[in-house]
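> pasting the sequence and the predicted coordinates here, then a few questions.
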Amino acid sequence: MSTSGFADVAAVAALLADPTRARVLLALADGRQLPASVLAAEAGVAASTASEHLSRLVDGGLLSVRRSGRHRYFRLADPEVATALEALAALAPHRPVRSLRESTRAAAMRSARSCYDHLAGRLGVAVTESLIDNRALTRTDGGTGTERAQDDPLSAPLRTHSYALGPNATRTFAALGVDLDDLRTRRRPLLRFCVDWSEQRHHLGGALGAALLTRMDEAGWIRRHESRRAIDLTDSGAQALDRILGVR
């Protein structure tokens, strides 16, 4: 019986099954490009060991690499890799927390993090909810707020979604520093949504979600952790989101 045309899921699963390679991929899940030395530190292995794992991930199509000066910078090959990692995070058992530091990290990831290039976690869901409350976004299926629809997966980007820009979209996003007219000229879809793996609710992705996270970063409303995807909301960011959207 021929199996041609079937995806070789086992090959990808084998790459993800190694804890070191999994830590490397998760370190890159926020869309950044990081040098091998930083990824080795993130994975807790020697540089030579990291180099071997990075080569396997590049050969397997999960990472891409470019050279800048003496350093090689790695990133996820495409957003679909981040999508797979988010989905697996929803299914994976939580590791036992053995220290206050680990507990703090886990709480930070649930509170606010990047999902490839847009905002996720409780903060991402709260911002999306407030955009609906302010009629910058509207649901077209009769759903309430960011609640996951019955047929939605537990964690994944939604290939189709039931949202549209609301009547206050232009004004609200302008107040946030995001130019909708500029985003409409780009090829990337303006609106995309994910089911947040930790909140089991929708958060905003697509070109609009990416632009909003970039704006929050540039305005100093958030502070990114250097070695993981967790994000801190700054005092100025909390004040801005409260003033513009009513996010508390």
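Yep, it's here. Residues are numbered from 1 along each chain as shown.

> could you use CA atoms for every contact and neighbour count after this?
OK.

> and T83, which of the three is it?
helix (DSSP: H, G, I helix; E, B strand; the rest coil).

> OK, contacts around the closest residue to it other than its chain neighbours?
Nearest residue to T83, sequence neighbours excluded (Cα to Cα, 6 or more residues apart in numbering): A156, at 6.3 Å. Residues near A156 by Cα atoms under 8 Å, 6 or more residues apart in numbering: 83-84, 86-87, 194-197.

> what remains of those residues if I keep only buried residues?
Buried by 16 or more other Cα atoms under 10 Å: 83, 86-87, 194-197, out of the contacts of A156.

> can you put those residues in a markdown table and add distance to A29?
Below are the buried ones among the contacts of A156 laid out as a markdown table (distance: Cα to Cα, whole Å):
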| residue | distance to A29 |
| --- | --- |
| T83 | 9 |
| E86 | 9 |
| A87 | 12 |
| C194 | 15 |
| V195 | 16 |
| D196 | 14 |
| W197 | 14 |
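
> here's the one I want to compare it with:
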Amino acid sequence: MKEGPDISQVATLIGDPARANMLTALMAGKALTAGELAGEAGITLPTASGHLRKLETGGLILARKQGRHKYFTLAGPEIAHLLEVLMGFASARGHLRTRTGPRDGALRGARVCYNHLAGEAGVQMFDAMMAREYLGLAAQGLTVTDSGRRFVTDLGIDLDGLQAKRRPLCRECLDWSERRSHLAGSLGRGLFELMLRENWLEKTPGTRIVTFRPSGLKRFTDLFGPPPPL
């Protein structure tokens, strides 16, 4: 294509296996150092530094210096959304880099997608909120209904504060394992942070997996219907 966006530049950046591994590691929403990302990619630190410069120049990641260390994060939720869609496309066509194992089921059950809940649990929450008409579709896309405003406010979420942010309040994100939508945007992040803050679930170190505590699982079930299998 001679005019319009040049997708080949972005595709080249993501297409390298080492860079793809580093980007996937950052999908957990945690800032990581170059050394940590080198370990994720299975490469040396000097090689990782070169890859990180390319990703930063390409606008896929951000670097933040804190003290003597430099930390890297995804450049924003739109990058996470792009990666999630690519993962779904690859998974649907059998392009899997490792054999499935015990962790695969847990990853599909509930995981973090940058800053919101994904997997079977995330899809279940989205479906429940649509069925109960807490969310609706309008000309501008996904929106929070009046009953939805009351619901999230009763949970203790500052909806007005979320709406004041520059990011979209709510947005559909195509789940790579379920190939259906889960909830992203400021509201998706707010609900996930609520679950962490109130100890519904906990993150599994070194992975994107999140695990529900028994009390949190009951709360999730009460609000959003059947939970993901344990």
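Nice, I can see it. What you see is a predicted model; the values in this text were computed from it and never measured.

> please state their TM-score.
The TM-score (TM-score structural alignment, normalised by the length of structure 2) is 0.84; 224 aligned residues with a Cα RMSD of 2.5 Å.

> looking at the buried ones among the contacts of A156 of structure 1, which are in helices?
Secondary structure from DSSP state H places 83, 86-87 of those in helices.

> so where do the strands sit in structure 1?
Counting by DSSP state E, structure 1 has strands at residues 34-35, 63-68, 71-76, 113-115, 118-120, 137-139, 156-157, 163-165, 193-195, 202-204, 222-224, 231-233.

> just the closest of the contacts of A156 of structure 1 to L241 of structure 1, please.
D196 (20.1 Å; Cα to Cα).

> quick one, helices of structure 1?
So, for structure 1 - with DSSP H - the helices run 9-16, 19-27, 36-43, 47-59, 79-91, 100-111, 121-133, 169-175, 180-184, 206-218, 235-245.

> where does the fifth one end up in structure 2?
Mapping helix 79-91 of structure 1 onto structure 2 (TM-score structural alignment) gives residues 77-89.

> aligned to R208 of structure 2, what sits in structure 1?
Checking TM-score structural alignment: R208 of structure 2 goes with R229.

> check contacts around its match.
27, 29-30, 109, 113-114.

> out of those residues, who's nearest L165 of structure 1?
Taking the contacts of R229 of structure 1 together and measuring to L165 of structure 1 by Cα to Cα, the closest member is S114, at 22.5 Å.

> residue in structure 2 paired with that closest one?
By TM-score structural alignment, S114 of structure 1 lines up with V112.

> list the contacts of A13 of structure 1.
Contact partners of A13 of structure 1, counting by Cα under 8 Å, 6+ apart, are absent.

> ugh, wrong one, T207 of structure 2
By Cα under 8 Å, 6+ apart, the residues touching T207 of structure 2 are 25, 28.

> same check, this time on the one 4 residues further on
Contacts here follow Cα under 8 Å, 6+ apart; on that basis T211 of structure 2 touches 110, 201-204.

> what's the distance between it and Q124 of structure 2?
Note on T211 of structure 2: its distance to Q124 of structure 2, by Cα to Cα, to the nearest Å, is 15 Å.

> just to revisit the earlier point, ranking the strands of structure 1 by burial, who's on top?
strand 202-204 (a mean of 29; mean count of other Cα atoms under 10 Å).

> okay, that strand sits on what stretch of structure 2?
So strand 202-204 of structure 1 is aligned with residues 181-183, judged by TM-score structural alignment.

> whereabouts in structure 1 does stretch 40-60 of structure 2 align?
So stretch 40-60 of structure 2 sits over residues 42-62 in structure 1, by TM-score structural alignment.

> contacts made by that stretch with the rest, please.
In contact with stretch 42-62 of structure 1 (Cα under 8 Å, 6+ apart) are residues 11-12, 15, 20-21, 23-24, 27, 36-37, 39-40, 63-65, 76-78, 81, 227.

> same check on stretch 103-114 of structure 1?
29-30, 97, 119-124, 198-199, 229-233.

> ok, so of those, who is nearest T185 of structure 1?
Scanning these for proximity to T185 of structure 1, where the rule is Cα to Cα, the winner is L119, at 22.2 Å.
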